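**Student:** generate coordinates for the sequence data below:
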Amino acid sequence: MILNRDFYQRDAVTVARDLLGKVLVHETEEGITKGIIVETEAYMGTKDAAAHSYKSKPSGRTNVQYKEGGYAYIYLIYGMYYCMNIVTNEINVPEVVLLRALEPVEGIELMQKRRGTDKIKNLCSGPGKLCGAMGIRTDNYGMDLCHSQLYLEDKTYPKPIEILASKRINIDYAKEAKDYLWRFTIKDNKYISVKVN
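**Tutor:** As a prediction, this is how the structure comes out:
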């Protein structure tokens, strides 16, 4: 079952936790790829110094963050890696969840071809890696996750999930926000990007 709008129309921290165990799906001309979400980070907009929408108004790449929850916010970092975020909450509350890692479950050969590696643990163990494996780029920016070929499925994770909360990665510039425990991972999952301390 595809997740509906109501799922996304909550605060980013809540959605970030609840996304763990859900399945990201991308249907493309090359084929379908799927991965279980095993690591997320919440970015809480105007009250979060690490967020792109902190102290800003809707403009340029952040425009989609001001829509209602359930849209894809994609951007390029270091001029070479794409990152996929999911817009959450209500209109004009610019919160997002960054997808940091997936456990590949379908279309693995296509993922390997896209990433140029046969190491399954390395296919989606980071924001840039998962976008590469899933074929997600800036042309997916603004896609409605409730009505497009990029969406999330609510499936039962094979075992009970224990969630770990930790500090977010690579945001040392964000003053006190760098210490917020807004990174969420499935405990003992081998596909996460960085081991939880």
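**Student:** going by C-alpha atoms from here, please, whenever you check contacts or count neighbours.
**Tutor:** OK.
**Student:** hang on, isn't Cys131 packed against Ile77?
**Tutor:** No: if you go by Cα atoms under 8 Å, Cys131 and Ile77 don't touch, sitting 11.9 Å apart.
**Student:** between those two, which is the more surrounded one?
**Tutor:** Comparing Cys131 with Ile77 by other Cα atoms under 10 Å, the one with more neighbours is Cys131, at 25 against 10.
**Student:** the more buried one: which element?
**Tutor:** helix 127-134 (DSSP states H and E).
**Student:** compare with the first, here's sequence two:
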Amino acid sequence: MKSKRLDSDFYTRDVLEVAPDLIGKILVRRLPTGEELRFRITETEAYRGVEDTGCHAKAGKTKRTETLYMKGGHTYVYLCYGVHHLINAVTGAEEQPQAALLRGVEGFYGPGRLTKAMQITKDLNAIDLTKSDEIWIEDDGTKPKYVTGKRIGIDYADEFYRNIEWRFTAPSEIKPKKTIKIKADSSKKKKA
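**Tutor:** Model prediction:
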């Protein structure tokens, strides 16, 4: 089956449907040079509105979180701990903040490694995944099984939301045998 870009109907569903359905889909990033990076999504997490104390929307709509309140199908990209950019696919209806964090793609485990490898920064925040020529997600018909687990890095959430299994991870057969290493930018090396 030829890959097809996901449309608005895919994203405007509840995050608890979208996040697991993203497993096996292909994240595509077209660089300014025209080169396309294409990686299969292997791990996601669901964040579900103001009631979810693990979700950025828990404190309501702010300048930082306004993208979460957009109609499903937009990117929500933010800087985590001042170090790593993380990318989410906004889901659901407008003004109902939900998003699926993209935690991993083939070869790059962890949301910071994913965004570094694919050159995703805050410049790609609030992009419409259904129309953009810079970033989008495709479906080639692959429908892997997945396992669920607790979300990672949300110690601040209350016990219920810390323990709920809203992380979705692909089985080992679609994961590579080893992680691809990212070369460090030599201009940022510390002086001796």
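**Student:** got a TM-score for the two of them?
**Tutor:** The pair, once superposed, lands on a TM-score of 0.85 when counted by TM-score structural alignment, normalised by the length of structure 2; 169 aligned residues with a Cα RMSD of 1.2 Å.
**Student:** and for Cys131 and Ile77 of structure 1, which residues touch both?
**Tutor:** Jointly contacting Cys131 of structure 1 and Ile77 under the rule Cα atoms under 8 Å, 6 or more residues apart in numbering are Cys83.
**Student:** before we move on, back to that, what packs against the helix holding Cys131 of structure 1?
**Tutor:** Packing contacts for helix 127-134 of structure 1, counted by 3 or more Cα pairs under 8 Å, 6 or more residues apart in numbering; DSSP states H and E, involve strand 81-88, strand 95-106, helix 108-115.
**Student:** residues contacting the most centrally placed residue in structure 1?
**Tutor:** In structure 1, the C-alpha nearest the mean C-alpha coordinate belongs to Leu99, at 1.8 Å (Cα atoms, centre = their mean). Shown in contact with Leu99 of structure 1 (Cα under 8 Å, 6+ apart): 37, 39-41, 83-86, 127.
**Student:** map it onto structure 2.
**Tutor:** Matched by TM-score structural alignment, Leu99 of structure 1 corresponds to Leu102 in structure 2.
**Student:** so what's its match closest to, chain neighbours aside?
**Tutor:** Distance criterion Cα to Cα, 6 or more residues apart in numbering; nearest residue to Leu102 of structure 2, sequence neighbours excluded, is Thr44 at 4.7 Å.
**Student:** checking that neighbour next. Helix, strand or coil?
**Tutor:** Under DSSP: H, G, I helix; E, B strand; the rest coil, the three-state class of Thr44 of structure 2 is strand.
**Student:** circling back to that earlier point, would you mind giving the residues in structure 2 matched to the helix holding Cys131 of structure 1?
**Tutor:** Against structure 2, helix 127-134 of structure 1 falls on residues 111-118 (TM-score structural alignment).
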